[in-house]
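> okay, sequence plus prediction incoming.
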Amino acid sequence: MTTRAVVIGLGHYLPERVVPNSEFEATLDTSDEWIRSRSGIERRHFAADGETTSDLATQAAKNALADAGLEPNDLDAIVLATSTADLTFPSAATMVQASLGMTRGFAFDVQAVCAGFIYAIANANALIVSGQAKRIMVIGAETFSRIMDWTDRSTCVLFGDGAGAVILEAQDGAGDKTDRGILSVDLNSDGQHRDILYVDGGVSTQTTGFLRMQGKEVFRHAVEKLAKTATTAMEKAGIDNDEVTWIVPHQANIRIIQGTAKKLNLSMDHVVVTVQDHGNTSAASIPLALSVGVERGQIKRGDVVVTEAIGGGLAWGAVVLRW
């Protein structure tokens, strides 16, 4: 028998404030048509004043627990992916642990920007497969609205806030691709490209900073690297293209999503797309899309799901799982 990390619950949370593209027209040289045509984004959610990343994460976690029919102390761990934690320390994950009333286990953050959820779920999978934990909540949560330069139309219109959570549980499998749960993981990074997507501030420089991005360069790397990591993960799992039910990509830009699907020889009918409603929510993007995909009735038990993301670092990766 083989131990697999199987999804048994999921949930998401979006702040109440919805920001349509038209809201940017008053302060920027932009338009709804310009934003839609270049990104596919129509609207996004922004956190309220005083609403933090751990607040969003806690709400998503509560929804995931309810979906799984579990209590907080049924969990062994929380792994939270974010680049916008409330404080330098302690981790946002421990704040969620406290907010949930979870009094056992352990919690920690993972920081890999938009690839954060892939890295977090890879860590959780390793903890489960090695026997260190039986049930782990994996959360992606961000408040990117806090690091936007509102004078830069090339970036500030692209991002949004939100959170998504999945609960993984150790279950026995046969050890082949028919198992439910995570079948393979592929992780990569290349620090030589850090200057094309970064925040120009941080603790050691005693500044907060804003997100900076070279959009054309990010696009060039994204399509190639996302297609390659997804293919590698599928090969590791022994999964062929015609066995893939859904691609659930990082929701950064519709052109990247379409370009990656084309390179994978998969039609957009096999892709879960939420970018139009959420914008780029960084590490929250994939768990949000998974939760919405299930809510819509797209993702069903037994489906083969390939999920992939790329973010600052550059860091990128993919996970193949059977729902």
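Cool, got the structure. Because the structure is predicted, anything quoted here is derived from the model rather than measured.
> okay, CA-based contacts and neighbour counts for the rest of this
Will do.
> strands of the protein, residue ranges please.
For the chain, strands defined by DSSP state E occupy the ranges 2-13, 17-20, 43-46, 77-81, 106-110, 135-143, 161-173, 181-189, 197-199, 211-213, 246-249, 304-311, 315-322.
> try this one side by side with the last:
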Amino acid sequence: MPFVEIVSTGRFLPPSVTTNADLESIVDTSNEWITTRTGIKERRLAGNEISAAQMGAKAGVDALDKSDLNASDIDLIIVSTATPDRLLPSMACDVQALIGAVNAVAFDVGGACSGFLYGLTVAEGHIATGHATNVLVIAAEKMSSILDWNDRSTCVLFGDGAGACIVQRSAGSRGIIGTYHGSDGNLAELLHRPPGGLVKMSGQEVYRNAVRSMALASERALEDAGMKAEEIDLLIPHQANVRIIESTARYSGIPMDKVFVNVDRYGNMSSATIPVAMDEAIEQGVLEEGMNVLTVAFGAGFAWGALAIKW
């Protein structure tokens, strides 16, 4: 039986849309170059009007609005971010203040693109041990603030946004039923942000490691759940680029008609991609109660993971 289940989801996306054509005036690139290599056609950029914490708070409020809880009912806030507005305090504390969750403990997790899945596992542990009842897990990323806008190999890939979910003890068979996480700090220099600097990435090496690690994580999470790939109704992968998504699905034995993809509209929002995709999939009627869901991510660290969920 699962310990915890996701009872509601939420998202926030900045209203400003930046297309590939828009980027042609900023950096040496083209719509054709970006689309054929990544599948990305546009992304949202927050600009100076809104902070990462504010985006996270809006996503959290959206998840609360879709539940039967008030902010005061939340007793733990976990925020995943690679782009905090400031180093102290944690962004989770800023989110706590913004939404009025006066009874919550709040802290951040730093798992890069895998951070939302790490946050769910931390929430599961707190609930399983009785240390929390209503956990708000948020991923909020303002990737535009840490990009080199002269580097076409990175700046065209990313977008800004936030997603959230509320996690509670499972009341039955619904919830997280399989988990796998991994990391390899020996490869950190392939995707990193130096102190005070901007994102640096070795694209081909990241691609190869991402596909291999996401396929392995998917396999291990399914093993932990006692399931096979053909039992999965929906795969929600980290939305880095469409080639990684397609390769991960192929190696995992899951057809693309069972894969949720929105990278074409948002780009890579780091850890926010999965909760945003979950919320959109519910809204579109693609993700329904009773489905077997597999979600998998890979990011800087390297750090990766997968969860099997009975929705």
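It's in. Remember, predicted model here, so these are calculated numbers, not experimental data.
> let me see the TM-score of these two.
With the length set by TM-score structural alignment, normalised by the length of structure 2, the two chains reach a TM-score of 0.98; 311 aligned residues with a Cα RMSD of 1.0 Å.
> quick one, which of the strands of structure 1 gets closest to residue 240 of structure 1.
Closest to residue 240 of structure 1 of the strands of structure 1, according to Cα to Cα: strand 304-311, at 10.3 Å.
> post-alignment, that closest one versus structure 2, mean distance?
Taken against structure 2, strand 304-311 of structure 1 registers an average deviation of 0.7 Å after superposition, with mean Cα distance after the TM-score superposition for structure 1.
> what residues in structure 2 pair up with that strand?
The aligned range for strand 304-311 of structure 1 in structure 2 is 292-299, by TM-score structural alignment.
> report the distance from that stretch to the chain centre.
Offset of stretch 292-299 of structure 2 from its chain centre (Cα atoms, centre = their mean, to the nearest Å): 9 Å.
> and for that stretch, what's in contact with it?
For stretch 292-299 of structure 2, contacts defined as Cα atoms under 8 Å, 6 or more residues apart in numbering pick out 111-114, 117, 191, 210, 213-214, 217-218, 231-238, 270, 274, 304-311.
> do stretch 226-245 of structure 1 as well
Residues contacting stretch 226-245 of structure 1 (Cα under 8 Å, 6+ apart): 177, 183-187, 260-261, 263-266, 270, 303-310, 316-320.
> just the buried members of those residues?
Those of these that meet the buried threshold are 177, 183-187, 260-261, 264, 266, 303-310, 316-320, by 16 or more other Cα atoms under 10 Å.
> list the contacts for residue 102 of structure 1?
72-73.
> alignment lookup: it to structure 2.
For residue 102 of structure 1, the aligned position in structure 2 is residue 101, judged by TM-score structural alignment.
> that match and residue 145 of structure 2, how far apart?
Taking Cα to Cα, to the nearest Å as the measure, residue 101 of structure 2 falls 27 Å from residue 145 of structure 2.
> kindly report the same for residue 227 of structure 2.
Residue 227 of structure 2 sits 40 Å away from residue 145 of structure 2, going by Cα to Cα.
> who has more neighbours, those two?
residue 145 (21 against 17; other Cα atoms under 10 Å).
> on that earlier part again, gap between the match of residue 102 of structure 1 and residue 72 of structure 2?
As judged by Cα to Cα, residue 101 of structure 2 and residue 72 of structure 2 stand 5 Å apart.
> could you do residue 117 of structure 2 as well?
Distance, residue 117 of structure 2 to residue 72 of structure 2, using Cα to Cα: 24 Å.
> list the contacts for the aligned partner of residue 127 of structure 1 in structure 2?
Aligned counterpart of residue 127 of structure 1 in structure 2: residue 126 (TM-score structural alignment). Contacts of residue 126 of structure 2 were listed using Cα under 8 Å, 6+ apart, and they are residue 132.
> quick one: residue 126 of structure 2 and residue 19 of structure 2, what's the gap?
As defined by Cα to Cα, residue 126 of structure 2 lies at a distance of 41 Å from residue 19 of structure 2.
> cool, residue 92 of structure 2 as well?
With Cα to Cα as the criterion, residue 92 of structure 2 and residue 19 of structure 2 are 31 Å apart.
> of those two, who's got more company?
Comparing residue 92 of structure 2 with residue 19 by other Cα under 10 Å, the one with more neighbours is residue 92, at 27 against 17.
> just give me the neighbour total for residue 70 of structure 1.
15.
> how about residue 321 of structure 1, nearest residue that isn't a chain neighbour?
Excluding the flanking residues, the one nearest residue 321 of structure 1 by Cα to Cα, 6 or more residues apart in numbering is residue 182, at 4.1 Å.
> what does the one you found align to in structure 2?
Aligned partner of residue 182 of structure 1 by TM-score structural alignment: residue 176.
> show me what contacts residue 15 of structure 2?
By Cα under 8 Å, 6+ apart, residue 15 of structure 2 lies in contact with 44-46.
> what do we get in structure 2 for residue 238 of structure 1?
Under TM-score structural alignment, residue 238 of structure 1 pairs with residue 226 in structure 2.
> measure that match to residue 177 of structure 2 for me?
Residue 226 of structure 2 is 9 Å from residue 177 of structure 2, where distance means Cα to Cα.
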